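[1] Build the 3D model from these lines:
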Amino acid sequence: MTATIYDTRSYRAELSANPLFADLENALAMADRADAISAARFGALDLHVESKPDNTPVSDADRAVERAIRETIAERCPGDAVYGEELGKAESTGRRWILDPIDGTKNYVRGVPVWATLIGLQVGDEIVAGVVSAPALHNRWFAVKGGGAYMGAGVDEAVRIHVSHVAKVEDASMSLSSLTGWKERGDRQQLLDLTDSMWRLRGFGDFWQYMLVAQGAVDAAAEPELDLYDMGALVPIVTEAGGTFTDLDGNPGPWGGCGLATNGLLHEEILAALR
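    A predicted model of the protein is given here:
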C-alpha cells in the first residue's frame, strides 16, 4: 500500500522522538493485520452478513478484523482497554483503543471499495493517535499528537498532509454521508441552505470525507449521528493536519455523537449556519 501519486519519504527520524511513537507503530501494525483480513474477504462469495439490532449490517470480516486487532493489543499493550464496534465497549482505564474494524460496512458488503479500518488511541481524555487504513483505495492516513498528519503506507513511506486554505463558504467544497438524521435533528433545511451557498457538494461519505478534509481536497464534512468508534481515529488526523473537529454544537473532539470537520477557517461560519 502506498500513496503512489505523491513523492513519499521516510519520517522515522522526526517521529521517533515523539513520546507516542511506539504507540503509532503498534497502531500501524494493527492496521497491517486488519488489512490482510479485510482485503482477503472483500468480494468473497461466502461472506456472511447479518443485521444487528440497530438494522445495520455486520459481516464475518468485521468481527475477524476486530478480533485480530484485539489480539495484537493484548500482545503489545496488555492492560489497555478497548472500545470496539463489534466486540465490546470498555470504559477507559487511562489508555483505551477505539476501533471500527470496517467503517463503511454497507459499502464493503456491496462491493464498493470505500471502507477502512479505524484505530484510535485515547490517553486520559484525549485521542492522541489515529490510523485509517483503506486497502481497497490503496491508501492509509495516520497522525500522532504533536507529530503531524500523514498519508502513505507508514512512517517510512508517507507524505505529510495539511488542510486547505479556503476561507469563504461560497468557495468551499463540502461532503456529506447522507441526509438521513438531519431531519431528526431539526436542521436539515439549514443544511440544505448552507450547501446551496457553497461551491460544491459531494457525498464521499464515512471516513473518506474526513480524510479528504485532512489532505486539503475537501473543505468540510459533517454527519449528524456517529459513535465514538466512527470518529476516534479521525480526530487526531484532522487536527494534526491543521483542521478543526467538533460536534455540531462546537464541542471539540469525538464525544458528542455527531461530527463536523473543517479546515478551521470555515468552522464557525458553518456551525452558525447549522444552528
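
[2] can we go C-alpha only for contacts and neighbour counts from here?
    Will do.

[3] In space, what's closest to Ser173 - neighbours in sequence excluded?
    Excluding its sequence neighbours, the residue lying closest to Ser173 (Cα to Cα, 6 or more residues apart in numbering) is Arg200, at 4.6 Å.

[4] distance of the one you found from Glu223?
    Counting by Cα to Cα, to the nearest Å, the gap between Arg200 and Glu223 amounts to 17 Å.

[5] same deal with Glu157?
    Between Glu157 and Glu223 the distance is 31 Å, computed by Cα to Cα.

[6] How about Leu118?
    17 Å.

[7] out of those two, which sits in the more crowded spot?
    More crowded of Leu118 and Glu223, by other Cα atoms under 10 Å: Leu118, with 29 against 22.

[8] In which helix or strand does the more buried one reside?
    In the assignment (DSSP states H and E), Leu118 maps to strand 116-123.

[9] can you give me the strands in the stretch 51-200 of the chain?
    57-59, 81-84, 88-89, 95-103, 116-123, 126-134, 139-144, 148-154, 157-160, 173-176, 200-202 (DSSP state E, counting those that start in this stretch).

[10] could you check the angle strand 126-134 makes with the longest helix anywhere in the chain?
    Looking across the chain with DSSP state H, the single longest helix is helix 21-41. Here helix 21-41 points in a direction 30 degrees away from that of strand 126-134 (axes from the mean of the first three to the mean of the last three Cα atoms, to 10 degrees).

[11] Pull out the buried residues from helix 21-41.
    21, 23-24, 26-28, 30-32, 34-35, 37-39, 41 (16 or more other Cα atoms under 10 Å).

[12] Then stretch 60-78?
    61-70, 72-73, 77.

[13] Farthest pair within these?
    Ala61 and Cys77 (23.3 Å; Cα to Cα).

[14] Mind picking the one among the buried residues of helix 21-41 that's closest to Glu50?
    Distances from Glu50 to those, taken by Cα to Cα, are shortest for Arg41, at 15.3 Å.

[15] Could you report the distance from Gly130 to Thr72?
    16 Å.

[16] How about Gln122?
    Distance, Gln122 to Thr72, by Cα to Cα: 17 Å.

[17] now do Val49
    In terms of Cα to Cα, Val49 sits 25 Å off from Thr72.

[18] With Ala31 instead?
    10 Å.

[19] next one: Gln209
    28 Å.

[20] Next, the structure of the following sequence, for comparison with the previous one:
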Amino acid sequence: MNLEGVPCPSAKRPDQNRHRLVDGWQGSTVRSILENPRYTGYAFSGRWAKHETLLDQEDVAAGHVVRFRRATPHTKRTVAATRTVSTRTVVPAFATAASTSLRCTRRSPCARRCGWARLAVYGRCSTEDNQDPETSRGWQIGNVRKFVEPLGGQVVAEFFDIGQSRSVPWERRVEGARLLAELKNPRRGWDAIVVGEGTRCWFGNQFSLIAPKFAAYGVDLWVPELGGKYDPRNPSHKMLMCVLGGMSESERQHVQDDLAR
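    Predicted structure coming up:
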C-alpha cells in the first residue's frame, strides 16, 4: 500500500492523528484493521438483549434493574452495513508487506523488541578543566556508535553542549533544552536517546527529573553504563542511575578542588 500511494490513517486524517508520524502504513495499523470486524463488514449487532426487571412488582416507583443477557438464536441480528476495507485485497497486501517493508519498521513494536531504533545522541563537554571540545565530542560520539550499532541502533541526530557545567539543569543547557523541546515534535526523526557518558550528563538527582519526560513521549533511553536501554521497572537500573548521579557530583567536586590548588 505504501508503494501504491495509499495514504495511511495519519495522512488521511491528520487532524485526528496529530500525535502520530505520517510515515506510511505500519504492520500494527494493518493488523488492527484486519482484527476489527466493523471495518471489514462482519460486525453483528443484537448479540446481547437488554432486560429491565422491576425491583418490586407491586411498586413501580421503586425502580428497576437493567441486565444484559445473551440473545436467543432466533433473535434477529444485523450485519454492519458499511464495509470500509475488503479483506480480499488487504490480506494479501499485508502478507507481502509483513515479510518485507513492515518488518522491524522504525516505530513498530517489533522494532522496540528487536532493539532496532533511530537514536539522538547527547553529550557534554566542560571547559573548566581545560577539555578540548572537539576531542571530547569525538570520543563520546565514537563510544556511542560502538555501543549502539552492535545492538541494532542508528545515530541520526546529535546534541552536544560545550562549556555547560554538569550541575546546570538540562532546561538551562543550550543543547539540552533543544533536545527536550524536540520531544514534543512528532516529526523529530528519532525515537530514542543515547548519552555519551552517564556521569557527564547527569548530576545529583537530575536523572530522576528528566527520565519521566522521556517516558511521557515514549522515548527510550540508552545508557552505556547499563549496557543497553534503561528499564524503569528494573530496581538495579534505578540504583545504578542514582550511583552515577552521586559519582558525577563527586567528580565535579574533585575537579573544583584541583583547580583551587
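
[21] What does the superposition give as a TM-score?
    Once the chains are laid over each other, their TM-score by TM-score structural alignment, normalised by the length of the second structure reads 0.29; 134 aligned residues with a Cα RMSD of 6.5 Å.

[22] before we move on, back to that, output the contacting helices and strands for the longest helix of the first structure.
    helix 60-76, strand 116-123, strand 126-134, strand 139-144 (3 or more Cα pairs under 8 Å, 6 or more residues apart in numbering; DSSP states H and E).

[23] try it again with 7 Å
    For helix 21-41 of the first structure, the elements it packs on are helix 60-76, strand 116-123, strand 126-134, judged by 3 or more Cα pairs under 7 Å, 6 or more residues apart in numbering; DSSP states H and E.

[24] Now these in CSV, please, with extra columns for distance to Phe245 of the first structure.
    Listed next are these as CSV, based on distance: least, Cα to Cα, whole Å:
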stretch, distance to Phe245 of the first structure
helix 60-76, 25
strand 116-123, 15
strand 126-134, 12
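
[25] Tell me which of these lies nearest to Lys183 of the first structure.
    Here strand 116-123 is closest among those (Cα to Cα), at 27.4 Å.

[26] so that closest one versus strand 95-103, what angle?
    Using the same axes, to 10 degrees: strand 116-123 of the first structure against strand 95-103 is 170 degrees.

[27] which outside residues touch strand 116-123 of the first structure?
    Strand 116-123 of the first structure is contacted from outside by 27, 31, 34, 94-104, 127-134, 232-233, using Cα atoms under 7 Å, 6 or more residues apart in numbering.

[28] Now with 6 Å, please.
    94-103, 127-134, 232-233 (Cα atoms under 6 Å, 6 or more residues apart in numbering).

[29] just to revisit the earlier point, nearest to Ala261 of the first structure, of the strands of the stretch 51-200 of the first structure?
    Of all the strands of the stretch 51-200 of the first structure, strand 173-176 comes closest under Cα to Cα, at 9.8 Å.

[30] Which stretches in the second structure count as strands?
    Remark: strands assigned in the second structure by DSSP state E are 44-45, 48-54, 64-70, 78-79, 117-125, 153-162, 192-195, 220-223, 228-229.

[31] Residues contacting the fifth one, please?
    Under the criterion Cα under 6 Å, 6+ apart, residues 153-162, 190-196 lie in contact with strand 117-125 of the second structure.

[32] Now that we have those residues, which of them are buried?
    153-155, 158-162, 190-196.

[33] tell me which of the residues you listed is nearest to Leu259 of the second structure?
    Of those, the one sitting nearest to Leu259 of the second structure (Cα to Cα) turns out to be Ile162, at 18.9 Å.

[34] what separates the closest one from Phe147 of the second structure, distance-wise?
    Ile162 of the second structure sits 22 Å away from Phe147 of the second structure, going by Cα to Cα.

[35] again with Leu259 of the second structure
    32 Å.

[36] Neighbour count: the two, which is higher?
    Comparing Leu259 of the second structure with Phe147 by other Cα under 10 Å, the one with more neighbours is Phe147, at 19 against 10.

[37] Any idea how many residues pack against Asp191 of the first structure?
    Small correction: residue 191 of the first structure is Leu, not Asp. Neighbours of Leu191 of the first structure (other Cα under 10 Å): 18.

[38] residues touching it, list them.
    By Cα under 6 Å, 6+ apart, Leu191 of the first structure lies in contact with Leu274.

[39] Going by neighbour count, which of the contacts of strand 116-123 of the first structure are buried?
    95-103, 127-134, 232-233.

[40] contacting residues for Ala220 of the first structure?
    Ala220 of the first structure neighbours (Cα under 6 Å, 6+ apart): Met174, Ala261, Thr262.

[41] ok, the last one to Arg188 of the first structure distance?
    The span separating Thr262 of the first structure from Arg188 of the first structure equals 19 Å under the rule Cα to Cα.

[42] related to what we said a few turns ago, and the buried ones among the contacts of strand 117-125 of the second structure, which is closest to Arg70 of the second structure?
    Asp191 (45.3 Å).

[43] if we can go back for a sec, would you list the strands of the second structure in CSV and tack on distance to Thr135 of the second structure?
    Formatted as CSV, the strands of the second structure follow (distance: least, Cα to Cα, whole Å):
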stretch, distance to Thr135 of the second structure
strand 44-45, 66
strand 48-54, 70
strand 64-70, 71
strand 78-79, 68
strand 117-125, 10
strand 153-162, 12
strand 192-195, 16
strand 220-223, 21
strand 228-229, 25
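
[44] nearest to Leu209 of the second structure, of the ones you listed?
    With Cα to Cα, the closest approach to Leu209 of the second structure among the strands of the second structure belongs to strand 220-223: 13.7 Å.

[45] quick one on the thing from earlier: quick one: which two of the buried ones among the contacts of strand 117-125 of the second structure are the most distant?
    Across those (Cα to Cα), the longest gap, 25.0 Å, separates Gly153 and Ile162.

[46] what's the nearest residue to Gly148 of the first structure if we skip its chain neighbours?
    According to Cα to Cα, 6+ apart, the nearest residue to Gly148 of the first structure is Glu240 (4.8 Å).

[47] Perfect, I'm done here.
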